[in-house]
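Chemist: Predicted model and sequence follow; I will ask about them next.
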Amino acid sequence: MKILCNGEAQETPSGTRVADYLSQLGLDASSVVVECDGKILTREEYASHVLQDGSVLELIRFVGGG
């Protein structure tokens, strides 16, 4: 199925959960905020929220520095 992630068209299998998608991208879920279709998800929702064809994701990563 097709989704839009940070403005880029992406393909992912049907039934993919947000946590699975983050893992596919090699991202640590604890350092990412996910907005899906205009709703900011809690980290608890990552494991249960199933992406739909046409979902629009915005991923915001936290980066530490000094």
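Modeler: Yep, that arrived.

Chemist: When you work out contacts or count neighbours from here on, use the C-alpha atoms and nothing else.
Modeler: Noted.

Chemist: Would you enumerate the residues in contact with residue 55?
Modeler: Taking Cα atoms under 8 Å, 6 or more residues apart in numbering as the definition of contact, the neighbours of residue 55 are 2-4, 36-37.

Chemist: try it again with 10 Å
Modeler: Listed by Cα atoms under 10 Å, 6 or more residues apart in numbering, the contact set of residue 55 reads 1-5, 36-38.

Chemist: so which of those would you say is closest to residue 15?
Modeler: Closest approach to residue 15 among those (Cα to Cα): residue 1, at 9.2 Å.

Chemist: From residue 55, how far out is the closest one?
Modeler: In this structure, residue 1 lies at 9 Å from residue 55, with Cα to Cα, to the nearest Å as the measure.

Chemist: structure B:
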Amino acid sequence: MEIQLNNQPKKISPHSSVQQLLDEVVGEKQKGIAIAINNTVIPKSAWTQHLIQSNDNILIIKATQGG
């Protein structure tokens, strides 16, 4: 199925959870990340249960350090 990931089209497996997507896209360094699907923030506690739907617009935001 196809989704929009950070405003880019991406194909993923059907029935993928947010956590599965993050494992594929981000890898192990998942601290400081926020996820919004269709302009709704998904709490980290729901990442393993929340299933992604076809045509979802997903935004992955990474916190960065700066000064």
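Modeler: Nice, thanks for sending it over. Computed from a predicted model, the values in this text were never measured in an experiment.

Chemist: and the contacts of residue 55 of the first structure as a markdown table, adding neighbour count and distance to residue 19 of the first structure?
Modeler: Conversion of the contacts of residue 55 of the first structure to a markdown table gives the following (neighbours: other Cα atoms under 10 Å; distance: Cα to Cα, whole Å):
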| residue | neighbour count | distance to residue 19 of the first structure |
| --- | --- | --- |
| 1 | 14 | 16 |
| 2 | 16 | 17 |
| 3 | 18 | 15 |
| 4 | 17 | 16 |
| 5 | 16 | 14 |
| 36 | 19 | 12 |
| 37 | 15 | 16 |
| 38 | 11 | 18 |
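
Chemist: Of those residues, which belong to strands?
Modeler: 2-5, 36 (DSSP state E).

Chemist: Just name the closest of those to residue 14 of the first structure, please.
Modeler: When these are ranked by distance to residue 14 of the first structure (Cα to Cα), residue 2 comes first, at 9.1 Å.

Chemist: any idea what the closest one aligns with in the second structure?
Modeler: Here residue 2 of the first structure is matched to residue 2 in the second structure, going by TM-score structural alignment.

Chemist: Its match reaches residue 14, doesn't it?
Modeler: Yes: Residue 2 of the second structure is within contact range of residue 14, at 9.0 Å (criterion: Cα atoms under 10 Å).

Chemist: what do these two both touch?
Modeler: Counting by Cα under 10 Å, 6+ apart, the residues touching both residue 2 of the second structure and residue 14 are 53-54.
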